[in-house]
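S.K.: sequence first, predicted coordinates after that:
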Amino acid sequence: MPPVNNATLRQRRLGAELRKLRERSGFTVTQAAAHLGVNQGRVSMIETGRSALSADRVRAMASAYDCGDEELITALAGMTGRRTRGWWEEYREHLPAALVDLAELEHHATGLRVALAMHIPAMLQTTDHARALFRAVVPAMRQYEIEHRLTHRIKRQGVLHREAPPPYSAIIHESALRMGFGGPEVARDQLRHLLNMGELPNVTVRVIPFGAKYYPSTGQSFDYIEGAVPQLDTVQLDTHHGGCGFLDAEAQLGKYRAVLDHMESCALDTAESRDFIQELTQDM
């Protein structure tokens, strides 16, 4: 297959996982190339996500590297082929690549867990709330930039409404519920929307109130995107410059899973959270 230009995060992740398998087997790039019957450059391109692969090639590489984890091999084989021309591709020339890659990750996710201290989760935002957030960005965005970001965000939310949607769990600190972006009416509509979204069978919304005994986080917002197997999970961190940072090292994934588990342990349950949001809606 021809080289891939501008590899997506998903393609780079496939290459990185194949590199991990090679390194665990003790093979150098030279040895792997000889074993697979290709040149060293092809192995390097595969491991950087710049060479499209077939499922059969992935299985051959896994066999050469003595990988016996059939679930992982099947998951990696499922990531092969040319770039999926999903709706997100139309934004590749208009938005930072990381935002486009995030939409692709969410599309393929088997589960989504998010934790936020100062903002409503993007997947649960109303159009007016999201527009107010984008208008507050520093430096200010041009109107067409706001519209690109807005339509991209709303289309991302389609993941929660499709047939067989992934489970989505949101842990939101009380401070985020009280921010009031866009004014009282927008804020009330946003809280009502949270209540409605929480009624979906695949969506769970839980609140950590100010009165919680502890808050096991630095306050940084993050998304935990579950892959077909735990090794293929990804953490997405919001950054101050408005982009996305992605983490996928085993130790990092374990840390953020633990943080989410601790946050759930100090959050109100779903019924209590619903009552809590309902009271806030009436107070605004």
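M.R.: Looks like it arrived, so ask away. Remember, it's a predicted structure, so these values are computed and weren't measured experimentally. Numbers count the residues shown, from 1 in each chain.
S.K.: use CA for all of it now, contacts and neighbours both
M.R.: Fine.
S.K.: buried set for the helix or strand containing Leu280?
M.R.: Using DSSP states H and E, Leu280 sits within helix 270-283. Of all the residues in helix 270-283, those buried under the rule 16 or more other CA atoms under 10 Å are Ser273, Arg274, Phe276, Ile277, Gln278, Thr281.
S.K.: again, but for stretch 153-170
M.R.: Arg153, Ile154, Arg156, Gln157, Val159, Leu160, Pro165, Pro166, Pro167, Tyr168, Ser169, Ala170.
S.K.: give me the distance between the two termini of it.
M.R.: Counting by CA to CA, to the nearest Å, you get 16 Å between the two ends of stretch 153-170.
S.K.: do stretch 70-89 as well
M.R.: Terminal-residue distance, stretch 70-89 (CA to CA): 31 Å.
S.K.: likewise stretch 217-226?
M.R.: 20 Å.
S.K.: just the residues contacting it, thanks.
M.R.: With CA atoms under 8 Å, 6 or more residues apart in numbering as the test, stretch 217-226 has contacts from 105-106, 109-118, 232-238, 256-257, 259, 263.
S.K.: got a quick ChimeraX command for the buried subset of these?
M.R.: In ChimeraX, this line selects whichever of these come out buried by 16+ other CA under 10 Å:
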select :105,106,109,110,111,112,113,114,115,116,117,118,232,233,234,235,236,237,256,259,263
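S.K.: ok, second structure coming up, stack it against the first:
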Amino acid sequence: MPPRRVVTGRSKEPRKRFAEELRLLRAQKGDSLRKLGAVLGWDASLFGKMESGKTIGSPEVVEALAQHYGAEEWLLTLWELAVGDPSQFKAQFRRYMSLEQEAMSLWQYSVSRPPGLLQTPAYAREALAAGGLKGEELDQQVDARVGRRKLLEGDAPPPFRVILCEAVLRNSLRDPREWREQLHHLVEASERPNITLHVLPFGTGLHGLDSTDVMFLRLLDGSTVAYAEDDVREELIEENGRVEPLQRTYDAVRDLALSPAESQKFITRLLEEMPCEPST
């Protein structure tokens, strides 16, 4: 196994450090990108993008690289740090991301899109591209958003309650297969013990969160913060006097929503109503 690297002189940003280590490991092994692709079965351009920091790759790719280089004990750990690196997020979101990693529980209301924590890679890419991202920045932000899902995985993930306005489930992706995948992912997520999913159907009337996405985080010290987004701004709210009214509004919206069992059936029916995929 290669010796551990000395931190001094290397980047202290996990994403950049991960790319540096990949370049060093390949140089030590004497592999070209083409040879690496041929040996591991992925396109050589993927490894080039990982070494330049344009993408951090999937856990399957990183595990294959770790085995190839004999670096199983630390390369996957470094990748996990890169996935959760707040520096890869836009500046106004970094404080929230740091708090999200510490959250004991989370709850959210979503107006028109699935929460980032429950988006598939295809959904994240189309949503971020619709916001104007492209090229390398788009790749990085897709990796960052999908990487956040690790928060809800593992041995003791925090509880996550989410209310989806029905509009979330009606505003489909352009590719029907990718949309079906996203709906399946929501159903599967709703079956996990730490995730409680509600659907707020059309026709329940106006309420205090009609145009506002909001995520609440319960922190280790017992305090709660909220991150709210509407049509014109995004804001991290930490003052208790402002968080509490939002929580009461959220609770009122939850009272209008379908139960978790009814919500799962609702999404399943949408899947059943979709046209069958053409046979190949």
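M.R.: Here it is on my side, so go on. Note that this is a predicted model, so its numbers are computed, not measured.
S.K.: TM-score for these two?
M.R.: Here the superposed chains carry a TM-score of 0.65, computed using TM-score structural alignment, normalised by the length of structure 2; 195 aligned residues with a CA RMSD of 2.1 Å.
S.K.: rewinding a little: mind listing which of the contacts of stretch 217-226 of structure 1 are in helices?
M.R.: Among those, the residues falling in helices (DSSP state H) are Leu105, Glu106, Tyr256, Arg257, Val259, Met263.
S.K.: with distance to Met61 of structure 1 as added columns, please give those residues in TSV.
M.R.: Formatted as TSV, these follow (distance: CA to CA, whole Å):
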residue	distance to Met61 of structure 1
Leu105	24
Glu106	27
Tyr256	30
Arg257	30
Val259	35
Met263	40
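S.K.: ok, of the residues you listed, which one's closest to Leu191 of structure 1?
M.R.: Met263 (20.9 Å; CA to CA).
S.K.: right, and the closest one touches Pro216 too?
M.R.: Yes. Between Met263 of structure 1 and Pro216 a contact is recorded at 6.0 Å, counting by CA atoms under 8 Å.
S.K.: now the strands: where do they sit in the stretch 151-284 of structure 1?
M.R.: Secondary structure of the stretch 151-284 of structure 1 (DSSP state E, counting those that start in this stretch): strands located at 168-173, 203-208, 222-226, 234-238, 244-247.
S.K.: in a markdown table: the ones you listed, plus distance to Glu71 of structure 1.
M.R.: Formatted as a markdown table, the strands of the stretch 151-284 of structure 1 follow (distance: least, CA to CA, whole Å):
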| stretch | distance to Glu71 of structure 1 |
| --- | --- |
| strand 168-173 | 23 |
| strand 203-208 | 27 |
| strand 222-226 | 14 |
| strand 234-238 | 17 |
| strand 244-247 | 21 |
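S.K.: from the buried residues of stretch 153-170 of structure 1, pick the one nearest Met197 of structure 1.
M.R.: Among the buried residues of stretch 153-170 of structure 1, and counting by CA to CA, the member closest to Met197 of structure 1 is Leu160, at 9.3 Å.
S.K.: what about the helices in structure 1?
M.R.: Using DSSP H, helices in structure 1 cover 9-25, 29-36, 40-47, 55-64, 70-77, 97-108, 127-135, 143-156, 174-177, 184-197, 250-266, 270-283.
S.K.: so which bit of structure 2 is the first one matched to?
M.R.: So the one you mean is helix 9-25 of structure 1. Under TM-score structural alignment, helix 9-25 of structure 1 has no counterpart anywhere in structure 2.
S.K.: repeat that for the shortest one.
M.R.: Taking TM-score structural alignment as the measure, structure 2 aligns residues 166-169 with helix 174-177 of structure 1.
S.K.: give me the mean deviation of the matching stretch from structure 1.
M.R.: Superposed on structure 1, stretch 166-169 of structure 2 shows a mean distance of 0.7 Å to its aligned residues (mean CA distance after the TM-score superposition for structure 1).
S.K.: the aligned residue in structure 2 for Ala117 of structure 1 and Glu100 of structure 2, how far apart?
M.R.: Matched to structure 2 by TM-score structural alignment, Ala117 of structure 1 sits across from Val111. Val111 of structure 2 sits 20 Å away from Glu100 of structure 2, taking CA to CA as the criterion.
S.K.: kindly report the same for Leu36 of structure 2.
M.R.: Where Glu100 of structure 2 is concerned, Leu36 of structure 2 sits at a distance of 36 Å (CA to CA).
S.K.: over to Thr77 of structure 2?
M.R.: Taken as CA to CA, the span from Thr77 of structure 2 to Glu100 of structure 2 is 19 Å.
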